[in-house]
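J.: prediction below, plus the sequence it came from.
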Amino acid sequence: MPTLETLRLSLEKIKSEDQELIFRGLSHPEVIKYYGVSYSSFQETKEQMEWYTNLEKSNSGMWWAIWLKDSKEFCGAIGYNGLMEEHKKAELGFWLLPEFWGKGIVQEAGQKVIQYFFRDLELHRIEAYVEAGNINSSKALKRLGFEHEGCLRDSEFKNGQFISVDIFALLNPTP
């Protein structure tokens, strides 16, 4: 799994020693408000760490920890899962700790990861699923060039109620 670098960021393989950082993000009320995964204890986060490892082992995805190069601060995570080689597509996902929101980090990391998807993985399509109402993630995807393709109404059950999910996609401009 390659380390990807941008002007400000280093995207590095998520390691077992990152579990505390992953827990901090995936237990934070503002992060998990629209995110499909959440944990209430450090021990439960081990399940997420195993998921990251199993994705890579099964060759169905990979996730990077996002670090600021200068300060070595952990910002969040970005990656893909659901790789379908026969269809040349995968699903993009990301989350950031709130103190890093609005600083262009998803934009910068996303551009680098998308470049990797299209150039190195030779994907044709990248999909992203966003809970309806998650305006910030929807805006971030649009800034990355994703197009809103529709809404999957009441397609998931979360916190005792059905939620709708918007689907976004980006096609490789050089097929």
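T.: Sure, I can see it.

J.: for the rest of this, base every contact and every neighbour count on C-alpha atoms.
T.: Fine.

J.: strands along this structure, start to end?
T.: Taking DSSP state E as the criterion, the chain carries its strands at 4-5, 9-13, 62-68, 74-84, 89-96, 125-131, 147-158, 161-171.

J.: now the ones you listed as JSON lines including distance to residue 110 and mean neighbour count?
T.: Converted to JSON lines, those look like this (distance: least, C-alpha to C-alpha, whole Å; neighbours: other C-alpha atoms under 10 Å):
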{"stretch": "strand 4-5", "distance to residue 110": "11", "mean neighbour count": "16"}
{"stretch": "strand 9-13", "distance to residue 110": "10", "mean neighbour count": "21"}
{"stretch": "strand 62-68", "distance to residue 110": "11", "mean neighbour count": "23"}
{"stretch": "strand 74-84", "distance to residue 110": "8", "mean neighbour count": "20"}
{"stretch": "strand 89-96", "distance to residue 110": "9", "mean neighbour count": "21"}
{"stretch": "strand 125-131", "distance to residue 110": "11", "mean neighbour count": "20"}
{"stretch": "strand 147-158", "distance to residue 110": "15", "mean neighbour count": "13"}
{"stretch": "strand 161-171", "distance to residue 110": "12", "mean neighbour count": "17"}
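
J.: ok, and here's another one to check against it:
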Amino acid sequence: MSIDIETFPVLETDRLVLRKVIKEDAHSIFKYLSDEEVMRYYGLEPFQTVDDALSEISWYETIQNSKTGIRWGITLKGEGEVIGSCGFHNTVSQHYRAEIGFELSKEYWGKGIASEAIKAMISFGFEQINLNRIEALIEQQNFPSQKLVEKQGFIREGLLRSYEFTRGKFDDLYMYSLLKKDFIIF
């Protein structure tokens, strides 16, 4: 099992279109990834230039080309601007699992947009690429993301102490998971 797709999948929900991020989206991505609040738990410093956004887009292409992940740009239906992104990375093919990641422009927080996008992405993961386990690694202080994944049925399994070194410090991360069998019931 790998994320082996011939044509980039576009996912649609009631309000959203999740689509491939392209170089022309760099200014939109820079707009929200240069915001300190958005980047607080992202693991990177706030972006300083559009070139930082182009590097991020390049990473999206790299994980897709290596079949270890996929990242969608989140857009509102009828509008082309990318307001966030979500996707899978760190795929472990032989174990049918992947991590999720997501972020959203601050002006769209609290409107159910991230929840709607993640639900579509999770469905794709279980139904189209045959994942059995989806993981989310979330910092202890990132309560909104914890609440978001718990709303989708994720279970907190434990604390990974000093799991990542980001932004000059070691971070403890909660490990959350959602299993295919639980999603079907959920």
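T.: Cool, the structure landed. Bear in mind that the values here come from a model prediction, so they are computed numbers and not experimental data.

J.: on that earlier part again, to residue 19 of structure 1, which of the strands of structure 1 lies closest?
T.: Set against residue 19 of structure 1 and scored by C-alpha to C-alpha, the strands of structure 1 come closest in strand 62-68, at 10.8 Å.

J.: what is that closest one packed up against?
T.: strand 9-13, helix 46-57, strand 74-84 (3 or more C-alpha pairs under 8 Å, 6 or more residues apart in numbering; DSSP states H and E).

J.: try it again at 6 Å.
T.: If you count contacts as 3 or more C-alpha pairs under 6 Å, 6 or more residues apart in numbering; DSSP states H and E, strand 62-68 of structure 1 packs onto strand 9-13, strand 74-84.

J.: give the aligned range of the first one in structure 2.
T.: Counting by TM-score structural alignment, strand 9-13 of structure 1 lines up with residues 16-20 of structure 2.

J.: post-alignment, the matching stretch versus structure 1, mean distance?
T.: Stretch 16-20 of structure 2: mean distance to aligned residues in structure 1 after superposition is 0.4 Å, counting by mean C-alpha distance after the TM-score superposition for structure 1.

J.: map residue 154 of structure 2 across to structure 1 for me.
T.: So residue 154 of structure 2 corresponds to residue 146, using TM-score structural alignment.

J.: number of nearby residues for that match?
T.: 19 (other C-alpha atoms under 10 Å).

J.: if I look at the corresponding residue of structure 2 for residue 30 of structure 1, how far off is residue 65 of structure 2?
T.: Structural alignment (TM-score structural alignment) places residue 30 of structure 1 against residue 37 in structure 2. Using C-alpha to C-alpha, to the nearest Å, residue 37 of structure 2 is found at 30 Å from residue 65 of structure 2.

J.: grab the nearest non-local neighbour of residue 100 of structure 1.
T.: Nearest residue to residue 100 of structure 1, sequence neighbours excluded (C-alpha to C-alpha, 6 or more residues apart in numbering): residue 75, at 6.3 Å.

J.: in a helix, residue 182 of structure 2, correct?
T.: Yes: Residue 182 of structure 2: assigned to a helix according to DSSP: H, G, I helix; E, B strand; the rest coil.

J.: with adjacent residues omitted, what lies nearest to it?
T.: Residue nearest to residue 182 of structure 2 in three dimensions, not counting chain neighbours: residue 153, with 7.6 Å by C-alpha to C-alpha, 6+ apart.

J.: over to residue 25 of structure 1?
T.: residue 97 is the one closest to residue 25 of structure 1 (C-alpha to C-alpha, 6+ apart), at 5.7 Å.

J.: can you check residue 154 of structure 2 too?
T.: Closest to residue 154 of structure 2 by C-alpha to C-alpha, 6+ apart is residue 178, at 4.6 Å.

J.: corresponding residue for that neighbour in structure 1?
T.: Match for residue 178 of structure 2 (TM-score structural alignment): residue 170.
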